[in-house]
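Enquirer: build me a model from this:
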Amino acid sequence: MTDNLILATDSYKQSHFLQYPPEARAISAYVEARPNDFADELLFFGLQPFLLERLGKPIALADIDEAEAICTAHGVPFNRAGWQIVLDDHGGFLPLEIRSLPEGMIVPTGVPLIEVETTDPRLPWLATFIETALLRAVWYPTTVATLSRQCRLIIAAGLEQSSDDPAGQLPFKLHDFGARGVSSGQSAGIGGMAHLVNFMGTDTMEALVAAQRFYGAEMAGFSIPAAEHSTMTSWGRARETAAYENMLDAFEGEGRMVAVVSDSYDLDAALTGIWGGTLRDKVLGRKGTLVVRPDSGDPVETPLRAVKVLWEAFGGTVNAKGFRVLDPHVRVIQGDGMTPATIARLVERMIAEGFAIDNIAFGMGGGLLQQVNRDTLRFAMKANAMRDDKGVWHDVSKAPLTDPGKASKAGRQAVVREAGRLVARRRDAVADGEDLLVPVWRNGELLVRRTFDEIRARAA
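Expert: All right, here's what the predicted structure looks like:
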């Protein structure tokens, strides 16, 4: 796809340079997630890759020529003179200042995350021109990070109730299986990286590259050897036991885990006759852990039944909180049909049956990385102020009578902490040093660089 920033926008944006008042010299605009039915607060994440990957690459004369040709053929105006100023006077970098909250911060809806302001009085229209690219860059990772965090809170509560080691268990309790379920490799990298803010388990390798490239993470996530149906069924039904035994032999090692999908034919027969029967002693004699993966059936009752059957076959211990923990040689992972709602139900059922959440891990695929959109958190970018040719800032906002929920904020914004909660205030009403929206980008220069460890710590 195109990497031409001039074309990374909606067609109608190309005509907006002719629509602002003649006295306009600067425009300010902010990004927020409006109140919604999905979450009251969000985990802000994903701005830094946009700054480095998109705004950090200057436009070239070839970009201007290409955009002009496309806009002319497409039937929309093209601001050749404006883009020539960007190229000639700013080295191809957009003359913008971007202020933001720290990534990883937990932010109530309705509070600005980012504010953009133009810095060249000849180009006030640039602030809103980048709306499409900027919104696309932040709504997706923030929404995935927020969804992943919701799961984290559910699982953490179950661990606090049932586990002797909730902090040690939590980082690997939700595994990302979403790489094949997203619309692009870029989505896999960005969305998978957003999940890794909350957890450390993933099979989305693009996410590891993204976290390293954009946030300096040496290794942001981990996985284990695992079977898929093709590697098990290729042995044939008559040799199902041999296929499982091969997994145990091939991935033997101190502390090593191996996951085996066990529903290719008959999950209950595999649990009782193979894992709990023929191969029981071999499982108990290994130095590592077998993770049994049911992959079909009811997403709550099936994995719970697997835990119960494994308990009957392998036993375990009762922890200090009175919950049963399987023998350390066996665990279960449920990666089919998992959503925040089904995870909550499974956690509740496990605890009701007296089993610690230590016994099970959860996996999500397209439901984690793909089944979200801009309206999940009702993301929007709106102009909030205009500076005129006399240097005076004027409020800009909308207040549609047909939908008061779409009313926007007037005046340049600040975010402050009041009574322990983040709230939006007018910048001209906030004392110096109180505003948490700080400059992170100005005229092609990254002013603040966040690390993945820092973001993880803040989110936690």
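Enquirer: every contact and neighbour count from this point should use C-alpha atoms.
Expert: Noted.
Enquirer: top helix in this structure by residue count?
Expert: helix 131-162 (DSSP state H).
Enquirer: and this one, please, so the two structures can be compared:
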Amino acid sequence: MTNIILNADSYKASHYRQYPEGTSQVSSYIEPRGGQYDKALFFGLQMFIKSYLTTPLTHQDVDEAKEILEAHGVPFNEAGWRHIVDTHQGFLPIKIQALPEGSVVPISNALVQVINTDPKCAWLTSYVETALLRAIWYPTTVATVSYHCKCIIKRYLGETADSLDGLEFKLHDFGARGATTEEAAAIGGAAHLLNFMGTDTLSAIMAARRNYAATMPGFSIPAAEHSTITAWGKSGEKAAYENMLKQFSGPGKLVAVVSDSYDLWHAIDHIWGEELKSLVENSGGTLVIRPDSGEPVEVVTTTIEKLMDKFGYRTNSKGYRVLPDCVRVIQGDGIAENAIEEILSAMKTKQQSAENIAFGMGGALLQKLDRDTMQFAMKASAVKVKGLWHDVFKDPVTDHGKRSKKGRLAVVNDPVKGVRTVRENDLGGRENLLKTVFKNGQLLIEQSFDEIKANIS
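Expert: Next up is the predicted model:
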């Protein structure tokens, strides 16, 4: 949707008539209020600004919106939108403050604050809620899910491996085909790449390059799918696997082969572990075997055990068993955050190092989440009426968890209490972590992908 006027909930169109007489400014903020995580990894605002706020509205956009909204049954603020085109050359007269992208902060802190800069456009602050909130909650939630998965994997590597080498390739994005749209795959996939460097979502690569000056933020390897294996027929399963090794294996190379088209255990015990064993061992590269069905915990631990029976293993300094470098496992079926924890816990119990496994995550990474996963909301916290600022807040008696913040806000890093949101007039001499990143059509602070990754702690 290139017309920002129509990138909104329908009822927003009537709100310009609903504010008190003399309202000249409305200040709102975006925060994750709760949900299943205690920390949020903020990401995605710059993508939205570049895509939607740096292209000016035109009178043709206003004409289109007028036709649609009036036919739709809601009032249209034609004078207000024409004023923006004529007075501001079509750029929205708003100021957006935000934390640096890549910030990892406790929930219930303001990530973004928005205010109109033209007193004739007080209605505009909340009008952009639909588009702006969506632009924040989705990539931030994906980045947060990915971040917490990384914390789990890092913990198990720390407990069962000699080093954290390869951590950034331990969770691969398999989610492109399960995303609702290509844009969702691009935005969510880019968020994942803040934490890991493995992806098959090409749209994510392009989003990071176009919006954050990334060079090559993610990587993939040659990999088989069921069609390229079953095309050889059941009797040709060995030939299909052998072809994968001949085509793609070699010194320092990785190749992934789905191995459960028929009988995973037969494939491991006889084809990989006997008939093609010497080819695997002498390739100089790494074969990554992918199971793709069954109960994940049992399948993964049994797969690793059977591969150790056939290819051997070494015991690392922490007492956990590691497959030889020529063979590894990737599990991409049924993977979500809880499944990663369960699989790695079971592997640890069986003295299998986390070095042996990588994961592929699809729907649970890019799709099985929503705005309520982290209870995101954008709320007005202050209004200026007839020259005076007034606090604005909600505190529903039926759900105090939806209580909103009051006043113009700031975010500080308190040496005792950590990162927290305070009233702007209570800043004192402390630095406000909310910086003005956009004003009246101009992107004022631009972050690179590498800078954002460096912010993550």
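Enquirer: what TM-score do the two superposed chains give?
Expert: Once superposed, chain against chain, the TM-score is 0.99 (TM-score structural alignment, normalised by the length of the second structure); 456 aligned residues with a Cα RMSD of 0.9 Å.
Enquirer: hmm, back to that, pull out the buried positions in the following helix or strand past the longest helix of the first structure.
Expert: Counting by DSSP states H and E, the element after helix 131-162 of the first structure in chain order, helix or strand, is helix 166-169. Of the residues in helix 166-169 of the first structure, 166, 169 count as buried by neighbour count, 16 or more other Cα atoms under 10 Å.
Enquirer: state the next helix or strand along the chain beyond helix 166-169 of the first structure.
Expert: Heading C-terminal from helix 166-169 of the first structure (DSSP H and E), you reach strand 174-176.
Enquirer: that next one vs the second structure - mean distance after superposition?
Expert: The superposed strand 174-176 of the first structure is, by mean Cα distance after the TM-score superposition for the first structure, a mean 0.4 Å from where its aligned residues fall in the second structure.
Enquirer: the longest helix of the first structure maps to which residues in the second structure?
Expert: Counting by TM-score structural alignment, helix 131-162 of the first structure lines up with residues 129-160 of the second structure.
Enquirer: the matching stretch vs the first structure, average distance?
Expert: Looks like 0.5 Å for stretch 129-160 of the second structure (mean Cα distance after the TM-score superposition for the first structure).
Enquirer: buried ones in that stretch?
Expert: Counting neighbours by 16+ other Cα under 10 Å, one finds that the buried residues in stretch 129-160 of the second structure are 129, 131-150, 152-157, 159-160.
Enquirer: now stretch 207-218 of the second structure
Expert: Buried-residue list, stretch 207-218 of the second structure, by 16+ other Cα under 10 Å: 207-209, 211-214, 217-218.
Enquirer: and it, which stretch of the first structure?
Expert: Counting by TM-score structural alignment, stretch 207-218 of the second structure corresponds to residues 210-221.
Enquirer: so for that stretch, first residue to last residue, what's the gap.
Expert: 11 Å (Cα to Cα, to the nearest Å).
Enquirer: can you list contacts of that stretch?
Expert: For stretch 210-221 of the first structure, the surrounding residues in contact (Cα atoms under 8 Å, 6 or more residues apart in numbering) are 48-49, 52, 189-190, 193, 196, 199-202, 208, 449-453.
Enquirer: apply 6 Å and report the result again.
Expert: Stretch 210-221 of the first structure is contacted from outside by 49, 189, 193, 200-202, 208, 451-452, using Cα atoms under 6 Å, 6 or more residues apart in numbering.
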